[in-house]
Each structure stands twice: as C-alpha cells, then as structure tokens.
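Peer 1: I'll drop the sequence and a predicted model, then ask my questions.
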Amino acid sequence: MSAHTVRFKQVDVFTAVPFKGNPLAVIFDADDLDTAQMKAIARWTNLSETTFLVKATDPAADYRVRIFTTEGELPFAGHPTLGTAHALLASGYQPKVPGKLMQQCGAGLVELKALDGGAWAFAAPRARVTPLPADLYPALADALRTDAVDFSAPPCGMDNGAPWLVVRVNSAAACLAIEPDAAALAHIVEAVGTHGLAVYGPHPADGPATYEVRCLMVGGSLGIGEDPVTGSANAALAELLSAQQRRPGLAYTARQGTVLGRAGSVSVEYDDAAGKTWIGGSSVTIVDGTFRLP
C-alpha cells in the first residue's frame, strides 16, 4: 500500500438497510496521522463523525479509536462506537475474545458484545446527571412550542462523553410534531452544559418501537440540526429511565430519524446483575476502499 493511502470504509449505523441509518467514516491505519490531519479529514468527510483506528495503548483493548466531529474530538460517541466495530470486523479482524470487543477511546474502555443477526451492542458509559432547574420548565415548553412535555419525568442534562438534555413528552406523535425555537432553546440547553436536546415519547403498545427519539443540535448557522440516529443519547435516555424508575422492562426499542426519512432502530437491554446497559444496533458497509492523503 502506498504511504499516501490508508484503508477506508463508510458505514451506515443503527440500520441493516443502506441509507436509512446514520453514516460514519472510518479511517484505518491512522497512527501516522496527527490531530490536525484528523481534524482536516473529518471536516472534509463532512459527516457528523469520522473515526480513526490507531494502535491500542491499553493491553486490555482490541483497538483504540479517536472520534472527530467536523468541529473537534469527542471522548465517546455511540454510533461511531458501533460503526467502527463493524468496519473493523468486516476488514477481517478477529477479537481477542470471540463475540466480544474492548474499545479504547477518550472516555476509557468501552465493552462491546455480539448480538443475534450480526448486530453489536456497547455497554453504556455512566453519565453525569444535571437536572434542569425547575424555573426553566416554562421556558423549555415555550422553546419546544408544545404543551406535551411530561415534567413528571424531570428533564436532565446527561453527559456520558457526549452531553444531551433529555426531555420526555407524552407521546411519540408529540415528539414527531416538535418544531422548536432555536434561539430560545440555546439558552436552556446551555444551562445544563449541553448543545443538544434528546426528546423522546412513548409509542402505543402496538407501535413500531417502545419510544420515538429525536436528537436536536442547537447553534451554528443552521439554528437547529437533527441527528439521524444517536447512540450516546439513547444510552443517556436508558440510564435516565432507570434512575427515574420509568424503565418499560428489561429491554426495549427506540426508533429515530423518522422526520429525516431514516429508519434508525436501537435496542436497549438492562443487565442488572452485571450493572450494565447495552445499546445495540445493526450496521452495513456502504463504501469500501482507500483514502488518499496529502
């Protein structure tokens, strides 16, 4: 292989159907790239995240990954964790322990396990919880332009490496109908140290999933941006449901990306005996080739 090319895959995460999930760029053999080069590549791919596979420095890890948005590096993110694992396994990598992977990233070690049908799940990192001050509840409802916020489940900032303000609304239909005021929302999310909002609402018992989820990023020239499918936010939601004693059982599913024409599917499993929450989903490779470097 030329010194100026590295292996590259672009994968779609939280879906088994191409173009229905959240895309991720994965750069292999990235040890010789410095941080500035990684930032430049991430800006060029122009995806929500680009990951770089580098040699692990922890002997317990199968691999190490650095995760970049177009703006900078993240210590952890969910769909890059599953997408990178998929890309690595598709390249022929054999895990140290069959059916398990240990990822090293900025947030430390993240455990993954194989699910049925070729999907994988990661053990959700614990989040730092910051309840939204109650005096901001009316402003939140006004900013979301809805009277469907369920304040009996207090909104909380949840930071597991990617911070989200998690907000419950009364139904999946109410979640899908939200058209927020970007400027008003920016002040509220900043109060709990986040730049994004994860809104969720329950589907009926015969619905396509247990919950509908939408992840809205606040700020920048677009005002409000929406993420197609978000592992970190679903991990934060799963932890908050447990903390607020609102778990729908030991397992549930979430649908995300509907408003964007996607069909993201996220599985959640609570393993109380081991003290772990597993966030899972399928991935599919879309592009497989090489990446040319300057």
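Peer 2: Structure received.
Peer 1: From now on I want contacts and neighbour counts done on CA atoms only, so please keep to that.
Peer 2: Will do.
Peer 1: does Leu53 really touch Asp62, like I thought?
Peer 2: No. The pair Leu53 / Asp62 is not scored as a contact, 10.7 Å apart, by Cα atoms under 8 Å.
Peer 1: any shared contact partners between those two?
Peer 2: By Cα atoms under 8 Å, 6 or more residues apart in numbering, Leu53 and Asp62 have no common neighbours.
Peer 1: check contacts around the closest residue to Ser282 other than its chain neighbours.
Peer 2: Once flanking residues are discounted, Ser282 sits nearest to Ala119: 4.3 Å by Cα to Cα, 6 or more residues apart in numbering. Contacts for Ala119 (Cα under 8 Å, 6+ apart) come out as 280-283.
Peer 1: Would you mind giving those as TSV with secondary structure, neighbour count and distance to Arg255 added?
Peer 2: As requested, these are exported to TSV (DSSP: H, G, I helix; E, B strand; the rest coil; neighbours: other Cα atoms under 10 Å; distance: Cα to Cα, whole Å):
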residue	secondary structure	neighbour count	distance to Arg255
Gly280	strand	29	12
Gly281	strand	26	11
Ser282	coil	25	13
Ser283	strand	27	15
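Peer 1: just curious, which of the residues you listed is nearest to Leu176?
Peer 2: Using Cα to Cα, Gly281 comes nearest to Leu176 of the contacts of Ala119, at 21.5 Å.
Peer 1: residues in contact with that closest one?
Peer 2: Gly281 sits next to 13-15, 82, 119-121, 265-267 when contact means Cα under 8 Å, 6+ apart.
Peer 1: Could you rerun that using 7 Å?
Peer 2: Gly281 makes contact with 14-15, 119-121, 265-267 under the criterion Cα atoms under 7 Å, 6 or more residues apart in numbering.
Peer 1: Equivalent analysis for Ala114, please.
Peer 2: Applying Cα under 7 Å, 6+ apart, the residues near Ala114 are 99-100, 120-121.
Peer 1: Try it again at 10 Å.
Peer 2: Counting by Cα atoms under 10 Å, 6 or more residues apart in numbering, Ala114 makes contact with 98-101, 120-122, 280.
Peer 1: Burial check on Leu132, number of neighbours?
Peer 2: Per other Cα atoms under 10 Å, the neighbour tally for Leu132 reads 20.
Peer 1: Quick one: classify Leu240 as helix, strand or coil.
Peer 2: Following DSSP: H, G, I helix; E, B strand; the rest coil, the label given to Leu240 is helix.
Peer 1: Can you report how many residues lie near it?
Peer 2: Neighbours around Leu240, by other Cα under 10 Å: 22.
Peer 1: and here's the other structure:
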Amino acid sequence: MNATPAAPRLRPFAQVDVFTDVPYRGNPLAVVVDAGGLDGGTMQQFANWTNLSETTFLLPPTQPEADYRVRIFTGSEEFPFAGHPTLGSAHAWLEAGGVPRCDGILVQECVAGLVRVKRDGARLAFAAPPLTRTGAVAEEDLVRIAAGLGLPREALLDATWLVNGPQWIGVLLESAGQVLAIRPDYAAMEGLKVGVIGPHPAGSAVDFEVRTFIPGDAAAEDPVTGSFNAGAAQWLIGSGRAPGSYLAAQGTVLGRAGRVHVEALGDDIWVGGSSVSCIEGFVLL
C-alpha cells in the first residue's frame, strides 16, 4: 500500500548568487533550506520549475562526520556533485544558523561522498573532489569541439577529460582573448560538456579566463562553474601550466563578473569564492 504524500508546507528558501560579492553578477542557486520529507520526484519537479542551472535541497546528514546533506538537481537530473551548488548551499546553511562540528570547516554529504568546505575570510572554498575520469579525448570529439568553438583544430593546445560528477572535457587555448572571442555552435558539440580556459597576459587583474558550454535541448553557457574550475585547477596545477594559487574570471561575455579563487595547499586544491543571498523567504513544498 502506497504511503499518502505529506501535505505541502512552507519551507525556508534562499536564492544565492555564488562566486561574486556583488549581487546579480555571479551564478544564481535556489536552496530549499529545510527539505525534510521531500521525495526525489518533488525535488526534481521544483528544480525544473525554478529554471535555474541548479537547485539544492538541504537535509540532515546520514554520516556522522557530515554537518548537513545536500541533493543537487538541474532541471532534468540529479548531480552527485557540483561546485557552485556546494558553495551556495554552505552559505545558505550557515546563514540559517548552521554550526559546523569543526570550527572553520564544514563537511557536506552529497551523492559523490563527503566534501570539505572551509571558511577563507569572507569566502568559502571547497576541496576539489578526486577526478573519476581523466586522460585523452578522442580525436573525433576534438574535431567536433574545434568546430563548435569556431577554431582550427590546432588552436586546441591540449584537452583532457575532467570528470568529477559532471562529464567535463577541458580545453586549453593560447589566450584569454581567444576564450572571450568564442561564439559557440552548440549543434557541433552536441552531447559534450566543454570547458575552455586561457591565460590573461602577465600583470592582469585575473590569471585565467574560463567559459563552459553545455549543449542539449536547452543549450547554454554556464555563468560560473565550480566543478569545471576544480577539475581545471587539478589539471593545470598538476601539469605546471598554472601556479599553486591563481584567480580565474568567468561569465564576462554574459555580463557577469564571476571570480574563482584557486589555491593548492598540501594534497588539496581549494576552489572558492564569495556568495551573497539575494532572495530569502519561504516556498510551498
């Protein structure tokens, strides 16, 4: 016999702008702060309704080491991990009165496992999760990506799989100018999630420019992407192409001013940024 669904009730809700300290210049995230009792179908339906790249739902943890649990949904699927939802959820949890078990470090439980989030002054930063797939990208995919970016194949200086939940392919270009000049052809890249990164000239205010493209039924460029930046940092720092600490810009072409702070400390690479709550209230779920 099927259980009767619980009656909807008002639940605390926040809409957080992530990777920015200026409202409406980063990447927005919807957060249902108290999602107790909601099933996955209801979460998916609400995430589809918000029409944002991701919506998160905060729950009590099931593992003793964790401070809270989060489920992360796009409009069509659940993600095991994503970067800007991790930082935005941590921000919302703290603003709702959450107190971490360990001072200065939060432990988030998600489908991908436990993710550490630290307070870094006014910013939050997550420890980049291990990559579950790396390595060479098939030549036929690189040809498609080059066409989708409107570039000759030889302009792709290097490329690799960077999978840490989302199935990213990372592409390195010669310069930030090349990255900013891309006018994507999503049809050419159908079925591939592509992140592109290129260095700014020495002495610039930021070190790298990043753009991420997600072809599909709702082809889109993501404003600021924590998961890709985490994978790219592991790749670029590990190969000596980037210093152990750098600042990346993303969202410039979209009129955003996303700033992603990357720092390698010991065995960890921390990916961080500021967050600001733009909407607070209640949602009926």
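Peer 2: Now that the structure is in, tell me what you want to look at. Keep in mind that this is a model prediction, so the values were computed, not measured.
Peer 1: in the second structure, which of the contacts of Ala114 of the first structure remain in contact?
Peer 2: Retained in the second structure: 98-101, 120-122, 280, out of these (criterion both residues aligned by TM-score structural alignment, their matches' Cα atoms under 10 Å).
Peer 1: What is the end-to-end distance of stretch 202-210 of the first structure?
Peer 2: 6 Å (Cα to Cα, to the nearest Å).
Peer 1: Which residue range of the second structure does it align onto?
Peer 2: The aligned range for stretch 202-210 of the first structure in the second structure is 199-207, by TM-score structural alignment.
Peer 1: same check, this time on stretch 165-179 of the first structure
Peer 2: Alignment of stretch 165-179 of the first structure against the second structure: residues 169-183, by TM-score structural alignment.
Peer 1: now Pro98 of the first structure: how far from Gln104 of the first structure?
Peer 2: 18 Å.
Peer 1: ok, now Ile279 of the first structure?
Peer 2: Ile279 of the first structure is 17 Å from Gln104 of the first structure, by Cα to Cα.
Peer 1: what's the answer for Asn46 of the first structure, then?
Peer 2: Distance, Asn46 of the first structure to Gln104 of the first structure, using Cα to Cα: 24 Å.
Peer 1: Comparing those two, which residue is more hemmed in?
Peer 2: Using other Cα under 10 Å as the criterion, Asn46 of the first structure and Gln104 rank with Gln104 on top: 26 against 15.
Peer 1: ok, back up a step: contacting residues around the match of stretch 202-210 of the first structure?
Peer 2: With Cα under 10 Å, 6+ apart, stretch 199-207 of the second structure has contacts from 172-179, 198, 208-210, 241-243, 245-249, 259-261.
Peer 1: Of the residues you listed, select the buried ones using a PyMOL command.
Peer 2: Selection of buried members from these for PyMOL, criterion 16 or more other Cα atoms under 10 Å:
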select buried, resi 172+173+176+178+179+198+208+209+210+242+246+247+248+249+259+260+261
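Peer 1: among the contacts of stretch 199-207 of the second structure, which are in helices?
Peer 2: 176-179 (DSSP state H).
Peer 1: Reformat those residues into TSV and put distance to Asp217 of the second structure next to each item.
Peer 2: Below are these laid out as TSV (distance: Cα to Cα, whole Å):
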residue	distance to Asp217 of the second structure
Ala176	28
Gly177	28
Gln178	26
Val179	24
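Peer 1: Which one of these is nearest to Pro8 of the second structure?
Peer 2: Comparing these against Pro8 of the second structure with Cα to Cα places Val179 closest, at 45.7 Å.
Peer 1: who touches Leu46 of the first structure in this structure?
Peer 2: You called it Leu, but residue 46 of the first structure is Asn. Listed by Cα under 10 Å, 6+ apart, the contact partners of Asn46 of the first structure are 24-25, 40, 69-71.
Peer 1: Now the buried members of the residues you listed.
Peer 2: Here, 16+ other Cα under 10 Å leaves 24-25, 69-70 buried among the contacts of Asn46 of the first structure.
Peer 1: if we take the residues you listed, which one ends up nearest to Thr146 of the first structure?
Peer 2: Thr69 (30.5 Å).
Peer 1: and the closest one, what pairs with it in the second structure?
Peer 2: The equivalent of Thr69 of the first structure in the second structure is Thr74 (alignment by TM-score structural alignment).
Peer 1: before we move on, what about Ala121 of the first structure?
Peer 2: Counting by TM-score structural alignment, Ala121 of the first structure corresponds to Ala125 in the second structure.
Peer 1: all helices for the first structure, in order.
Peer 2: Per DSSP H, the first structure carries helices over the ranges 35-45, 78-90, 137-144, 172-177, 182-190, 231-243.
Peer 1: Have a look at how far, on average, the shortest one is from the second structure.
Peer 2: Meaning helix 172-177 of the first structure. Helix 172-177 of the first structure, aligned to the second structure and superposed, deviates on average by 0.6 Å (mean Cα distance after the TM-score superposition for the first structure).
Peer 1: by contact count, what packs against that helix?
Peer 2: With contacts taken as 3 or more Cα pairs under 10 Å, 6 or more residues apart in numbering; DSSP states H and E, helix 172-177 of the first structure sits against strand 163-168, strand 196-202, strand 211-218.
Peer 1: quick one: the residue nearest to Gln167 of the second structure when sequence neighbours are not counted and Gln63 of the second structure, what's the gap?
Peer 2: Spatial nearest neighbour of Gln167 of the second structure, excluding adjacent residues (Cα to Cα, 6+ apart): Lys193 at 6.3 Å. Distance of Lys193 of the second structure to Gln63 of the second structure, computed by Cα to Cα: 31 Å.
Peer 1: In terms of packing, which of those two has more residues around it?
Peer 2: Set Lys193 of the second structure next to Gln63 and count neighbours by other Cα under 10 Å: Lys193 wins out with 19 against 13.
Peer 1: Next, find the distance separating that one from Phe213 of the second structure.
Peer 2: For Lys193 of the second structure, the distance to Phe213 of the second structure - Cα to Cα - is 6 Å.
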